[in-house]
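In: Need coordinates for the following:
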Amino acid sequence: MTTIDRRTLLATGALALAGAATQSPPAAAQAGPKTIFPLGQTTIPIVGETDVFPVRRIYCIGRNYAAHAREMGSDPTREPPFFFQKPTDAIQNVAIGAVADHPYPSLTKNYHYEVELVAALKSGGTNIAIEQALDHVYGYALGLDMTRRDLQRAMGDEKKPWEIGKSFDHAAVLGPIHPVAKTGHLTKGAISLAVNGTVKQNSDLRNMMWSVAEQIAKLSEAFELKAGDIIYSGTPENVGPVVKGDVLLCKLEGLPDMSIRIV
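Out: Predicted coordinates for the structure are as follows:
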């Protein structure tokens, strides 16, 4: 090879290396680590909107109506509010006007309904003042906190955590969210549940011991609340069992009805 040929070859190689150095790495190399499998985001439909509400956490308050606290064996005059959580993928969305099939869960022989108002948050924080608490609410929905009561009681008797009674598939039944801009804040109004046409639960939101605003304030003392959190605000008295074939009709003044069939 001549000296000229060697010079030409070296120059060509240098240019190629320079070009490679200025090129961006492939898109795959630019991206960070990828999850090993896809995992869906739990969402709730919003009435009148094509957008949906993404769920971050589900909080629930226990024994928030005095009569229900008494039927559960508690003295409501001395009990501060307490909360538990359900997994977000426990949500079963129920459309307006539909009667959704709801599977009777495994392991239980005493499956209970609990109708509740649900508040959905658009923002949050820590140590939220009661006076500002409702400013964080995006909207409201009608919900059912379904409970494997025999498992819950058995764990309670043994002083063990009772997630198995509350936190299972389809345990958080939920209608669509109604924005506050359309409903206002739901601080009073009749709430009821009927089984096969017979009214079982019948109360008023005014009978809550801890209002939604107070629940938000109390929760924010223990957790940093954020957009996407939803709060099941407690159930009235006369919770009870259902069996396969039962049809539940939930009503809350100001919102459309919600209905499920136990299958």
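
In: okay, CA-based contacts and neighbour counts for the rest of this
Out: Noted.

In: buried stuff in stretch 81-89?
Out: For stretch 81-89, a neighbour-count test (16 or more other CA atoms under 10 Å) marks 81, 83, 86-89 as buried.

In: how about a markdown table for the residues you listed, with distance to Ala120 and secondary structure added?
Out: Below are these laid out as a markdown table (distance: CA to CA, whole Å; DSSP: H, G, I helix; E, B strand; the rest coil):
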| residue | distance to Ala120 | secondary structure |
| --- | --- | --- |
| Pro81 | 19 | coil |
| Phe83 | 16 | strand |
| Lys86 | 15 | strand |
| Pro87 | 15 | coil |
| Thr88 | 13 | helix |
| Asp89 | 16 | helix |
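
In: For those, could you give me TSV that also reports distance to Glu221?
Out: Formatted as TSV, the buried residues of stretch 81-89 follow (distance: CA to CA, whole Å):
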residue	distance to Glu221
Pro81	12
Phe83	12
Lys86	19
Pro87	21
Thr88	22
Asp89	25
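
In: Would you map the helices across the stretch 101-250 of the chain?
Out: 130-133, 149-157, 163-166, 180-183, 212-222 (DSSP state H, counting those that start in this stretch).

In: and the longest one, which residues are buried?
Out: Okay, so that is helix 212-222. Within helix 212-222, judged by 16+ other CA under 10 Å, the buried ones are 212-220.

In: picking that back up, quick one: which of the buried residues of stretch 81-89 is nearest Pro54?
Out: Thr88 (9.8 Å; CA to CA).

In: so the closest one sits right up against Tyr59, yeah?
Out: No - using CA atoms under 8 Å, Thr88 makes no contact with Tyr59, being 9.7 Å away.

In: Find the residues that touch each one of the two.
Out: Common neighbours of Thr88 and Tyr59, using CA atoms under 8 Å, 6 or more residues apart in numbering, do not exist here.

In: quick one: contacts for the most centrally placed residue in the chain?
Out: Nearest residue to the geometric centre of the chain (CA atoms, centre = their mean): Ile58, 3.7 Å. By CA under 8 Å, 6+ apart, the contact list for Ile58 reads 85-88, 229-232.

In: this one as well, want them side by side:
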Amino acid sequence: MSPNTPTVYIFPPAEQPSVAVRGSTARYAVSRIFCVGRNYAAHAREMGGNPEREAPFYFTKPASALVPSGATVPYPPGTKNYHYEMELVIAIGAPVFKLTPDSAGAAVWAYGAGLDMTRRDLQAESKAAGRPWDTAKSFEQSAVITELVRASETGPLTRGNISLAVNGVPKQQGDLSDMIWSVPEIVANLSQLYHLQPGDLIYTGTPEGVGPLQPGDMITGEIAGLPPLTLWISEPA
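Out: Got it, this is the predicted structure:
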């Protein structure tokens, strides 16, 4: 085949997942989504874990799981315990590998507010059986995100309110300074395991107060300095 011959696909390729950027018509193309587990001590305790400062651990979601803030999503199949988790999201802006925490901050191109949606009953079953969390975390429409705001506009987000309410009732309330692992430490640690690239998002963990949702619920979330987040839950598809 000639190098100039266009590729022909059996089925049309999926649309490139991307996120809106504040103040720009250009979008941030997403290739990978990494999520940090139990990065707030109080949440680690409510999930039955040990909040000691041990090495962070990660799970992933497909980029196709992205949903923009303001959307309505159906209650997902296969669960009776569908949970919200409000999180700060990092967007990587440079190819980096094996960073130190002192240099990792420069790799953060933008921030967003996000939700790591979770089928909690499936997660509990996986934990009990010593199995991966994929069915609990990596499902359709499980990675909600606001538009991104450039780090050059926000500066480093080291502290500030992170909160969530369901139908106007406060459920999660914390501060970004409560994170066990800071943003530069997360980026540095993850870069020991992966060659990070522009297009990588990192969901950085959630404060305590996670809980179940029902069809008809409205989620509102806030992180200081970032756009507000909203999500509506509809009946199962």
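
In: Quantify their similarity with the TM-score.
Out: Once superposed, chain against chain, the TM-score is 0.95 (TM-score structural alignment, normalised by the length of structure 2); 233 aligned residues with a CA RMSD of 1.5 Å.

In: Reformat the buried residues of helix 212-222 of structure 1 as a markdown table; add distance to Pro256 of structure 1.
Out: Formatted as a markdown table, those follow (distance: CA to CA, whole Å):
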| residue | distance to Pro256 of structure 1 |
| --- | --- |
| Val212 | 20 |
| Ala213 | 23 |
| Glu214 | 25 |
| Gln215 | 24 |
| Ile216 | 24 |
| Ala217 | 28 |
| Lys218 | 29 |
| Leu219 | 28 |
| Ser220 | 30 |
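
In: Aligned against structure 2, show me the partner of Met146 of structure 1.
Out: Structural alignment (TM-score structural alignment) places Met146 of structure 1 against Met117 in structure 2.

In: before we move on, what about Gln132 of structure 1?
Out: Match for Gln132 of structure 1 (TM-score structural alignment): Ser103.

In: matching residues in structure 1 for stretch 152-165 of structure 2?
Out: So stretch 152-165 of structure 2 sits over residues 181-194 in structure 1, by TM-score structural alignment.

In: roughly how far out does the matching stretch sit from the chain middle?
Out: In terms of CA atoms, centre = their mean, to the nearest Å, the centre of stretch 181-194 of structure 1 is found 18 Å from the chain centre.

In: For Arg22 of structure 2, give me its contacts.
Out: Contacts of Arg22 of structure 2 (CA under 8 Å, 6+ apart): 147-150.

In: Alignment lookup: it to structure 1.
Out: That one, Arg22 of structure 2, aligns with Val47 by TM-score structural alignment.

In: ok, now how distant is Ser233 of structure 1 from Gly143 of structure 1?
Out: 9 Å (CA to CA, to the nearest Å).

In: again, but for Glu71 of structure 1
Out: Taking CA to CA, one finds Glu71 of structure 1 at 21 Å from Gly143 of structure 1.

In: ok, these two, which is more surrounded?
Out: When Glu71 of structure 1 and Gly143 are compared for neighbours, Gly143 comes out ahead with 30 against 13, by other CA atoms under 10 Å.

In: That one is in contact with Leu174, isn't it?
Out: Yes - counting by CA under 8 Å, Leu174 is a contact partner of Gly143 of structure 1 at 4.4 Å.

In: Of the contacts of Ile58 of structure 1, just say which sits nearest to Gly156 of structure 1.
Out: Of all those, Gly156 of structure 1 sits closest to Gln85, with 16.0 Å by CA to CA.

In: what does the closest one align to in structure 2?
Out: Per TM-score structural alignment, Gln85 of structure 1 is aligned with Thr60.

In: Could you do Met209 of structure 1 as well?
Out: Per TM-score structural alignment, Met209 of structure 1 is aligned with Ile180.

In: so what's Gln41 of structure 1 up against?
Out: 54-55 are the contacts of Gln41 of structure 1 under CA under 8 Å, 6+ apart.

In: now structure 2: which of the contacts of Ile58 of structure 1 match?
Out: Retained in structure 2: 85-88, 229-232, out of the contacts of Ile58 of structure 1 (criterion both residues aligned by TM-score structural alignment, their matches' CA atoms under 8 Å).

In: From those, pick the one nearest Lys34 of structure 1.
Out: Nearest to Lys34 of structure 1, judged by CA to CA, of those is Thr88 at 22.4 Å.

In: wait, what's in contact with the closest one?
Out: Taking CA under 8 Å, 6+ apart, one finds 42, 55-58 in contact with Thr88 of structure 1.

In: Next: Gly209 of structure 2.
Out: Contacts of Gly209 of structure 2 by CA under 8 Å, 6+ apart are 43, 171-173.

In: Lys171 of structure 2 too?
Out: Applying CA under 8 Å, 6+ apart to Lys171 of structure 2 gives the contacts 163-165, 209-211.

In: hmm, back to that, now for the match of Gln132 of structure 1, how many residues are close by?
Out: Residues near Ser103 of structure 2, counting by other CA under 10 Å: 12.

In: Return the distance of Ile233 of structure 2 relative to Ile92 of structure 2.
Out: Relative to Ile92 of structure 2, and taking CA to CA, Ile233 of structure 2 is found at 29 Å.

In: So for these two, which sits in the more crowded spot?
Out: Ile92 (24 against 18).

In: sorry, back to before: just send the kept ones among the contacts of Ile58 of structure 1 back as CSV, with distance to Ser167 of structure 1 too.
Out: Formatted as CSV, those follow (distance: CA to CA, whole Å):
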residue, distance to Ser167 of structure 1
Gln85, 8
Lys86, 5
Pro87, 6
Thr88, 9
Asp229, 16
Ile230, 15
Ile231, 14
Tyr232, 13
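
In: Who wins on neighbours among the contacts of Lys171 of structure 2?
Out: Going by other CA under 10 Å, Leu164 tops the contacts of Lys171 of structure 2 with 28 neighbours.

In: could you measure that residue against Tyr194 of structure 2, distance?
Out: 31 Å.
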